[in-house]
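what's the 3D shape of this:
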Amino acid sequence: MNPVRSFTLIPVVVLVALSAWSVAPAQEARLEPGMVNPGWVEPPPWFHESFLDIREDVQEATDAGRRLMLYFYQDGCPYCEKLVRDNFGQRDIADLTRRHFNVIAINMWGDREVTDMAGHDTTEKDFARDLNVQFTPTLLMFNEEFQVVGRINGYFEPHRFRAALSWIGERRENDISFQAYFEQLSPEPATGVLHARDGWLQPPHDLASALREDGRPLLVLFEQAQCSACDELHLDILARPDSEALLARFQVAQIDVAGRDRVITPEGEQTSAAAWARDSGVLYTPTLAFYTPEDGEVIRAEGYLRTFHVQSLMEYVLTGAYRDEPELQRYLDRRAQSLYEQGIEVDLMD
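I've put the predicted structure just below:
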């Protein structure tokens, strides 16, 4: 069994977004004993109040012709703030959300009592852990059968978030994939090229052999040509000297999510690039999937990442820290605090 994963793939679909981790290295937000992440962003007033009996919340939403959305947050999370202010702060997005969903906020470190879908009493933090919530914000959308039909791990930019709300809210998840639905809309501006590098593994990929024979961890980049976040990852974040040094310690395979190249996956299955991406639940590009020879897939981060997050993920895997600290948020908090104590300021959006 793998020691840690970024999230559990939940039927019917997982929408993957910006993987947002909260750290607080600056002096005005420095962690104090007993605190996890300082800071608080007030949710919109139209969020629903709840006794956190999830079964009752699903039924209430169903009776109103809507679906239940659970919003997992943590204090001091900059991407939670972006979600609340940049997304829900737009009138059309707020109206779209209210039309299709009852939204309830849950603190991933909170102690309020929750009754889960099976009727078991637990706490917010244990409920989040049971659902493998590693990123904030995380949004879970439930149907009337108490099943999770949509999951957004992290932050979607407003145009993509708007599409996701419509896709799940209009119950299209069984009719069309989100990627196909999103591509029907106006394409995002991008260079239109895949940014491959010399020295990376070349197709057709035999990733099982590469992982077994090389000994270095494997980083799989699921990407597509028309992807502005992929452009930013390659032309900025991975081009920085510290990122280059970390990246050199990985084998890297770039997988075109629309490609036909043959692939032998790290698990030894023979498939195509597009089929592997689809069967793995990759619905956002870029997706970064990390494997080690000892543990297989260690962690997966999907969506828009900035420099601190990308470098932290690489160090998390390279140092084997995931074995001792399976909760990524705590690792990131400690790493940010360590950098702060060295006089290095961490800007999460740099």
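
From now on I want contacts and neighbour counts done on CA atoms only, so please keep to that.
OK.

shouldn't Asp57 be in contact with Leu68?
Yes. The criterion here is C-alpha atoms under 8 Å, and Asp57 meets it with Leu68 at 6.8 Å.

Sequence B follows; please return its structure for comparison with A:
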Amino acid sequence: MSKKFFITILSIFISLQLELFAETINLDKAAIETKTTNKSPMVYLHRTGCPYCEKLEEFTFDDEDVHNYIEKNFNFIVINVSFTEDVIIYQGDKMTPREFAIQMGYNFFPSVLFLDDSGELEHASVGYIEEKDFLLILQYMKTNAYKTMTIDEYKKKTGYIDENTHLIDKRQKL
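Here you go, the predicted structure:
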């Protein structure tokens, strides 16, 4: 057997394996399902080897209160932008995970995107966020408070911070 033939067979085998493990993530369908499940899409963007992503997963997402709140109230969708074979379907377009992150304007990791029932971005949180802070963001989104006030106003209203406390987490974008 020639070396060229062996390399060709190996290349075909590898590409078939990648296709077998590739995932299609249909965010359009997830947005439509919001109407029947009452769970809005919450998209977690991360990349392989990202220390802040690993910390968010290990401490924040694994926290019992955060985990239970997400499970009860959101359609949690995980997208690893390092997986180049995955296909994201968003607003009728097919793209790679990295292209989706860039299109959404969140090519920073970790990022958590909250979408409405039409798939539009309602809120995004960037970077590592501690459990209690993330739980507050989840409540802010689930109660639709984001429609009438900023996250800082919500923190004050809920007693999370008082007038004398410096506002935290300026990374939150509305």
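
Can you give the structural similarity as a TM-score?
Overlay of the two chains. TM-score (TM-score structural alignment, normalised by the length of the second structure): 0.76; 147 aligned residues with a C-alpha RMSD of 2.0 Å.

longest helix anywhere in the first structure?
Criterion DSSP state H: the longest helix present in the first structure is helix 328-341.

Kindly name the residues of the second structure that line up with that one.
Under TM-score structural alignment, helix 328-341 of the first structure corresponds to no residues of the second structure.

Next: stretch 79-93 of the first structure.
Under TM-score structural alignment, the match for stretch 79-93 of the first structure is residues 52-66.

Could you pull out the buried residues of the matching stretch?
Neighbour-count burial for stretch 52-66 of the second structure, counted by 16 or more other C-alpha atoms under 10 Å, picks out 52-57, 60-61, 63, 66.

start to end distance for it?
End-to-end span of stretch 52-66 of the second structure (C-alpha to C-alpha, to the nearest Å): 17 Å.

Could you do stretch 50-66 of the first structure as well?
Start-to-end span of stretch 50-66 of the first structure (C-alpha to C-alpha) is 16 Å.

Same question for stretch 86-97 of the first structure.
Stretch 86-97 of the first structure stretches 14 Å from its first residue to its last (C-alpha to C-alpha).

The first structure: helices as residue ranges?
All helices of the first structure, identified by DSSP H, fall at 54-63, 78-82, 91-100, 124-130, 158-169, 178-183, 207-214, 228-232, 241-247, 273-279, 307-318, 321-324, 328-341.

Which residue, other than its chain neighbours, is closest to the aligned residue in the second structure for Glu157 of the first structure?
Matched by TM-score structural alignment, Glu157 of the first structure corresponds to Glu130 in the second structure. What sits nearest to Glu130 of the second structure in space, not counting adjacent residues and going by C-alpha to C-alpha, 6 or more residues apart in numbering, is Thr60, at 5.9 Å.

Could you report the distance from the one you found to His46 of the second structure?
As judged by C-alpha to C-alpha, Thr60 of the second structure and His46 of the second structure stand 14 Å apart.

now do Val66 of the second structure
18 Å.

Just checking the distance from stretch 81-96 of the second structure to the centre of its chain.
Chain-centre distance of stretch 81-96 of the second structure: 13 Å, with C-alpha atoms, centre = their mean, to the nearest Å.

ok so, going back, tell me which of the helices of the first structure sits nearest to Arg262 of the first structure.
Nearest to Arg262 of the first structure, of all the helices of the first structure, is helix 273-279, at 6.3 Å by C-alpha to C-alpha.

which bit of the second structure covers the closest one?
Aligned using TM-score structural alignment, helix 273-279 of the first structure spans no residues in the second structure.

That helix - contacts with which helices or strands?
With contacts defined as 3 or more C-alpha pairs under 8 Å, 6 or more residues apart in numbering; DSSP states H and E, the packing partners of helix 273-279 of the first structure are strand 251-256, strand 262-264.

matching residues in the second structure for the longest one?
Think strand 251-256 of the first structure. Using TM-score structural alignment, strand 251-256 of the first structure corresponds to no residues of the second structure.

and the direction of that strand versus that of helix 207-214, what angle?
The directions of strand 251-256 of the first structure and helix 207-214 differ by 170 degrees, with axes from the mean of the first three to the mean of the last three C-alpha atoms, to 10 degrees as the criterion.

Which elements pack onto strand 251-256 of the first structure?
strand 218-223, helix 273-279.

Identify each buried residue in the longest one, please.
By neighbour count, with 16+ other C-alpha under 10 Å as the criterion, the buried positions of helix 273-279 of the first structure are 273-277.

ditto for stretch 152-167 of the second structure
So for stretch 152-167 of the second structure, counting by 16+ other C-alpha under 10 Å, buried means 152-155, 161.

Same question for stretch 18-28 of the second structure.
So stretch 18-28 of the second structure, judged by 16+ other C-alpha under 10 Å, has buried residues 25-28.

Quick one: those residues as JSON lines, columns for distance to Ser11 of the second structure too.
Formatted as JSON lines, those follow (distance: C-alpha to C-alpha, whole Å):
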{"residue": "Ile25", "distance to Ser11 of the second structure": "26"}
{"residue": "Asn26", "distance to Ser11 of the second structure": "28"}
{"residue": "Leu27", "distance to Ser11 of the second structure": "31"}
{"residue": "Asp28", "distance to Ser11 of the second structure": "33"}
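
Report the two of those separated the most.
Maximum pairwise distance among these (C-alpha to C-alpha): 8.9 Å, between Ile25 and Asp28.

joint contacts of those two?
Common neighbours of Ile25 of the second structure and Asp28, using C-alpha atoms under 8 Å, 6 or more residues apart in numbering, are Ile89.

Pretty sure Ile264 of the first structure sits against Ala273.
No. Contact between Ile264 of the first structure and Ala273 fails when scored by C-alpha under 8 Å: they sit 9.2 Å apart.

so what sits against both of those two?
Between them, Ile264 of the first structure and Ala273 share no contacting residue, judged by C-alpha under 8 Å, 6+ apart.

all strands in the second structure, in order from the N-terminus.
Assigned by DSSP state E, the strands in the second structure fall at 24-26, 40-46, 74-80, 87-90, 93-95, 111-115, 121-126.

Return the set of buried residues in the longest helix along the second structure.
Taking DSSP H as the criterion, the second structure has its longest helix at helix 3-21. Neighbour-count burial for helix 3-21 of the second structure, counted by 16+ other C-alpha under 10 Å, picks out no residue.

So what's the gap between it and the chain middle?
Its chain's C-alpha centre and that of helix 3-21 of the second structure lie 32 Å apart, by C-alpha atoms, centre = their mean.

swap in stretch 34-47 of the second structure?
8 Å.

what's the span of it, first residue to last?
By C-alpha to C-alpha, one end of stretch 34-47 of the second structure lies 26 Å from the other end.

tell me which residues of that stretch are tucked away?
Neighbour-count burial for stretch 34-47 of the second structure, counted by 16+ other C-alpha under 10 Å, picks out 34, 39-47.
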